[in-house]
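*Asks:* Give me coordinates for this.
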Amino acid sequence: MSDDLDRIRQRIDIVDLVGQKVTLSQRGKTWKGLCPFHDDKNPSFQVNRELGRYRCWACGAQGDIFNWVMETQRLTFTEAMHELAAMAGIKLTKGAERTTPSQREAEDALMALALKFYREQLDKASRALEYCEERGFDRQIRNYWELGYAPSLGDALAQRIKKEGLSLTLAQSLSLLDKDAGGSFFDRFRGRLMVAIRDERSRLVGFGGRILGDGQPKYINSAENPVFQKGRLLYGLHRAKEPMSKGEPAVLVEGYFDVVACHRAGLTTAVAPLGTSLTEDQVRLLSRWTNQVNVLLDGDEAGLKAAERAMEMLIPAGLAPRIITLPSGDDPDTILRREGADGLKSRVAEGKSGLEFRLWLLERRKSPESREFWQELAELIAKNADPLQSETWIEKYAPRFPGVKDALAKRTALREMVTSHRPAPAARSRRREAPKAPRGRRMFTELHSAEIRILSALTESHLVPQADTALREASLWETPMAEKFRAAYLRMAPDRAPQEPLSAWIHTLDDEDFKSFLAWHADKASLLDPEAQEKEIEGAMDRLRERAEARRLRDQMVEPEWDTEALRQLTDRARRLKRGDEAKSETDDDLFA
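*Replies:* Take a look at the predicted model:
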């Protein structure tokens, strides 16, 4: 796999890749821009083309092309590798590919043929076109959402696949065809308006079909297969992920045409499960792109129960849901047709928080005259972490509290009931953890100046042998940060110094801080000639040896068996070493000028 990664690195230019999302301007050897990972006002984001690295010196975000794709597209490493390989036109070797290139190409060819076939058939099917017109799907919308039509003829697609010389057996495994008892292939989808289903990376993985006219089931999807796993897909995510990544909350709806209706209204983050209740995998997909979800399901009792289940899955995953309650019998499409885009948007903007929705459901399902209503109300309010918000709800419901006439007594009774349902507060430590500061250039302040000089020598090929010698001398290194960098270097080069330039081996280091340190110094051209640079490194090594000797002497001075004269001599020697080190420090150039 390492060969595959190297080929991808060689083929993908990190400046071009990052430049697709960030406006970059060249500054010397590097490119700068506003960091996409935090609210950056002054350009603190830097990209080094030669080393294939990016780094934000404000928030600490850093990495290579694989990290970039993982972070900006919310992919795993394997997914990012496949994405970049496809971008670079590289076929991954066996072991890196989950399927052979020829198999994937054959699958994609069959799916593309089926989509082309369905879209051609739609233009010939007057009944399907009439249905589209009724739903407001003009040609532009049909093309954008890749709508098609599966004719009622039993084997029209099978015949087309056979004519094109593609595999009927593979088409069956992709759920395009079925086989009868006699062994003949026939079309799985017949007499249905077809919807193309793509995964979040826009690969065509399946189809959904809505029957036109009477008949059941109204909707069917591709059957489960290695390419299509509906519990791991969200319809429309390939189009919704971009606005989600810019901070817009997701809109979770019930079906394909609800997604289409929302996008038509300008709610371009709408997605839908594929005929199933929301799954954990689908929640994880959402969490890659957003931390807020507007749940916009049908207004009937089944839709409310589905919204309740969705909320119970979203909150533990760290997603903040808001529930939009539509009138019974309505869905996003009917609202769009009756109230227009602004009407649908305004309803989404009026969504209820999780607690508001639970309280609203409680009032629908139980009478305020019952004790159960007030017990459940108190439990719900008690779970709310915000005391001011809890008090607001107590004030709202207290006037209706039964059995008490005085307004103050009503509030007091309800407040006590809420308090009784709160868990006892956990013991809190008096110690407060200091917030973690971004690493940025601060890592350099954790190193001695002589350590910085030697470590930075790794960026110059002619100085690497000297730096390597120093890095293999364990007693030289003083600070924890230097020890960390030294350990990372020796893991990368356990036996000898690297012979290749820095750009060839920096990505093999397993310490991100060390990579950033080297990338920063690689951009700083030395004004000294090579001979002077070598002397500078020798001087830094001498200083570290002197400091190591001073530490050794200090350790010896605490030994009880030393007599007074010996201690005096050790003390004088330690002072001379210290004075010499301080004098040399005064002549150091400003490393960050």
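*Asks:* From now on I want contacts and neighbour counts done on CA atoms only, so please keep to that.
*Replies:* Fine.
*Asks:* Can you show me the helices along the stretch 101-250 of the chain?
*Replies:* 101-122, 126-135, 139-144, 156-163, 168-173, 237-245 (DSSP state H, counting those that start in this stretch).
*Asks:* tell me which residues of the last one are tucked away?
*Replies:* If I follow you right, that is helix 237-245. Neighbour-count burial for helix 237-245 flags Leu237, His238, Arg239, Ala240, Lys241, Glu242, Pro243, Met244, Ser245 (criterion: 16 or more other Cα atoms under 10 Å).
*Asks:* now the second one
*Replies:* The neighbour-count criterion (16+ other Cα under 10 Å) identifies Ala128, Leu129, Cys132 as the buried residues of helix 126-135.
*Asks:* okay, those residues in CSV with distance to Val293 next?
*Replies:* Formatted as CSV, the buried residues of helix 126-135 follow (distance: Cα to Cα, whole Å):
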residue, distance to Val293
Ala128, 33
Leu129, 33
Cys132, 29
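*Asks:* Of these, which is the nearest to Ala158?
*Replies:* Ala128 (20.8 Å; Cα to Cα).
*Asks:* how much space between the closest one and Gln216?
*Replies:* Remark: distance between Ala128 and Gln216 (Cα to Cα, to the nearest Å) = 17 Å.
*Asks:* another one to check against the first:
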Amino acid sequence: MNGRISDALLDRIREANDIVSVIGDYAVLRKTGRNFKALCPFHTEKTPSFIVSPEKQIFHCFGCSIGGNVFNFLMKYENISFPEAVRRLAKKAGIPLPMATREEGVRVQEKERLYRVNSIAADYFSNSLVDTPSGKRALEYLRERGLARETMEKFRLGYAPSSWDELLSQLKEKGFSRELLIKGGLLTSQGKPYFWSRIIFPILDTQDRVVGFGGRILGKGEPKYLNSPQTPIYDKGRILYGLNFSKEAIRSKEGAVVVEGYMDVILPHQEGFQNFIASMGTSLTTGQVYLLKRFSPQVTMLYDADAAGVQATLRGLDLFLEQGVKVKVISLSKGYDPDTFIQDKGREAFSRLLSQALPLIEWRFQLAKSRFDIKTIEGKIAIAEDLLPTIAKERNLIRQREEIKQLSQELSLEEEILWIELKKIKSGRPFSKEALKVGSQPSDLLRKAEASLIQLLLQDESLVSLVQEKLGPDDFIHPEYRRIAQAIFDLSTREKSLSPAKIMDQLKNESLSQMVTSLLMEKREYPRKERALNDLIKTIKDNKLKLEYQRLEKEIREVLERKGAINQEKRTRYLELLKYFRG
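*Replies:* Here you go, the predicted structure:
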């Protein structure tokens, strides 16, 4: 598919995929009046608050505020990109897409061949686990680790023998070149097997495609674990092991448990703890955090209590905080990892352990107390210095305020002192003068005015031309409403009708689409629509003029203080605005 697909074709694909039909494949919809209602597939709830409008071809959840058109739903539910959502819905409707450029076509074909090669290799490794003498030794090892045969089959576990003659012959017969196998990470640059004499853990993406492999050596040897190298379809920093199996459980439980390795996911999964995923190493990456955030609003970090495990947890915590994800932490007893804990202490003990997860700051505080003497002023300062950078990264200001309050009580230090120190931290300083003004009354009034005007335009497209005569997108102060207004105005110049679904396609932004659906679904009537429209336009225009007035007043004052000459044009404009506001 080309990087840019025409609006007309997007319309055709969207219109061919009725939103009720598409969402009906994922949720049980019940008709209520003109709309359909269901339990939200994106968060846990007992009373349905997820609404689908066949008339507007949009969805919106009044519980979690997620909303959009049919493309947005598929992107959010399947965790896929906009182009991928377009491809899937086009295929579902039998609509051919434009041919990609030759270069794009080659890349797509190469990736498809690599997926196919990896799938064949995974089947070969799986068969080798039970059909070869060395594989049976690996099979016995997995049984000793507590894995049932059904679990091994589900996770497609296998064994890579020292000789790959059978696999290479099979791949050659199917037309896969040696160069492709090297590019896909199955062979080294010298043409030798990348994995041999290792238990194999196929790594699947959220679409259940084999993108790479992890291998554990049997017996002694280094490295103990070996992962596929970077390939066109495998980027270790952008994938989480087990997410394909756990995504539904993560959604239903409203949280994921992040662990380190393959077995840390597989055995808990077998025992019913199905919301586990692994970072496949000691450190999470920004790409992995962003991926997980699409599925879960909160996570629990479960890592070893050794020094490496603690450091990995600390790095991951900062990444999650920067993305606005709520975090809890569990430290395992020394010498344990999740699968050995379950084997040694049992399922119920593991369940109790999970219930004891500490909120982030509590866990950090306990860790800091083990390192510093809280009874001394030096220890208190050290603890504060250790925790404040983490608190500074907290994007939820309510939670941040509570964390400062809690730290003040634990350390017997005044909150004001902690706030002063927090503001000194360069990274993530949230309490600037500008930020404090956000909650002031004028800003709230303006935000409501801009939201109401957008809502009127969404409800009645005949008003667009009237508004365009008096306002432009730049007259909207808040960036989100400015972008929605721009999309509405742009579409009105080239479309006969403005459907909400088209506006969302124009926006190509999940959070903005949710704002649109929220405004549309809000049951608000404007009995005197024309008067309301004029009042809202005046509020927005007056605010812009007020900002201009304040800017000119400041500039003129500075010139007078320097005893300089005032620009005549600016002076005239200032007097005009002064007369406007003061009559």
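*Asks:* Could you get me the TM-score between them?
*Replies:* Overlay of the two chains. TM-score (TM-score structural alignment, normalised by the length of the second structure): 0.69; 485 aligned residues with a Cα RMSD of 4.7 Å.
*Asks:* circling back: indicate which one of the helices of the stretch 101-250 of the first structure is closest to Asp331 of the first structure.
*Replies:* Using Cα to Cα, the nearest of the helices of the stretch 101-250 of the first structure to Asp331 of the first structure is helix 126-135, at 13.0 Å.
*Asks:* which part of the second structure lines up with that closest one?
*Replies:* Under TM-score structural alignment, helix 126-135 of the first structure corresponds to residues 136-145 of the second structure.
*Asks:* Ser197 of the second structure contacts Ser162, doesn't it?
*Replies:* Yes: here Ser197 of the second structure reaches Ser162: they are 5.3 Å apart, a contact under Cα atoms under 8 Å.
*Asks:* Who has more neighbours out of the two?
*Replies:* Using other Cα atoms under 10 Å as the criterion, Ser197 of the second structure and Ser162 rank with Ser197 on top: 18 against 12.
*Asks:* That one pairs with which position in the first structure?
*Replies:* By TM-score structural alignment, Ser197 of the second structure lines up with Gly191.
*Asks:* Distance-wise, check its match relative to Met111 of the first structure.
*Replies:* 19 Å.
*Asks:* likewise Glu536 of the first structure?
*Replies:* Between Glu536 of the first structure and Met111 of the first structure the distance is 64 Å, computed by Cα to Cα.
*Asks:* do Leu336 of the first structure as well
*Replies:* Note on Leu336 of the first structure: its distance to Met111 of the first structure, by Cα to Cα, is 32 Å.
*Asks:* Among these two, which residue is more densely surrounded?
*Replies:* Taking neighbours as other Cα under 10 Å, Leu336 of the first structure and Met111 compare with Met111 leading, 22 against 19.
*Asks:* Surely the more buried one is in contact with Arg203?
*Replies:* No: checked against Cα under 8 Å, the pair Met111 of the first structure and Arg203 is beyond contact range at 9.6 Å.
*Asks:* ok so, going back, quick one: the helices of the stretch 101-250 of the first structure as a markdown table, columns for distance to Arg7 of the first structure too.
*Replies:* As requested, the helices of the stretch 101-250 of the first structure are exported to a markdown table (distance: least, Cα to Cα, whole Å):
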| stretch | distance to Arg7 of the first structure |
| --- | --- |
| helix 101-122 | 17 |
| helix 126-135 | 47 |
| helix 139-144 | 35 |
| helix 156-163 | 36 |
| helix 168-173 | 31 |
| helix 237-245 | 27 |
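*Asks:* Of these, give the one that comes closest to Leu447 of the first structure.
*Replies:* helix 237-245 (37.2 Å).
*Asks:* The second structure: strands as residue ranges?
*Replies:* Counting by DSSP state E, the second structure has strands at residues 30-32, 35-38, 50-53, 58-61, 67-68, 158-160, 198-204, 210-217, 225-227, 256-259, 276-278, 298-303, 326-331, 358-359.
*Asks:* By how much does the fifth one deviate from the first structure on average?
*Replies:* This points to strand 67-68 of the second structure. Strand 67-68 of the second structure, aligned to the first structure and superposed, deviates on average by 3.6 Å (mean Cα distance after the TM-score superposition for the first structure).
*Asks:* Then the first one?
*Replies:* Here the mean offset of strand 30-32 of the second structure against the first structure after fitting is 4.1 Å, by mean Cα distance after the TM-score superposition for the first structure.
*Asks:* Please apply the same query to the fourth one.
*Replies:* Once superposed with the first structure, the aligned residues differ from strand 58-61 of the second structure by a mean of 4.3 Å; criterion: mean Cα distance after the TM-score superposition for the first structure.
*Asks:* What lies in contact with that strand?
*Replies:* Here strand 58-61 of the second structure makes contact (Cα atoms under 8 Å, 6 or more residues apart in numbering) with 19, 40, 49-53, 66-70, 73, 500-501, 514, 517-518, 521.
*Asks:* Excluding covalently adjacent residues, which one is nearest to Ile12 of the first structure?
*Replies:* Distances taken as Cα to Cα, 6 or more residues apart in numbering put Ala88 closest to Ile12 of the first structure, at 6.3 Å, once the chain neighbours are dropped.
*Asks:* Measure how buried that neighbour is and give me the count.
*Replies:* Neighbour count for Ala88 of the first structure, taken as other Cα under 10 Å: 16.
*Asks:* Repeat that for the one 5 residues further on.
*Replies:* Other residues near Thr93 of the first structure come to 13 when the count uses other Cα under 10 Å.
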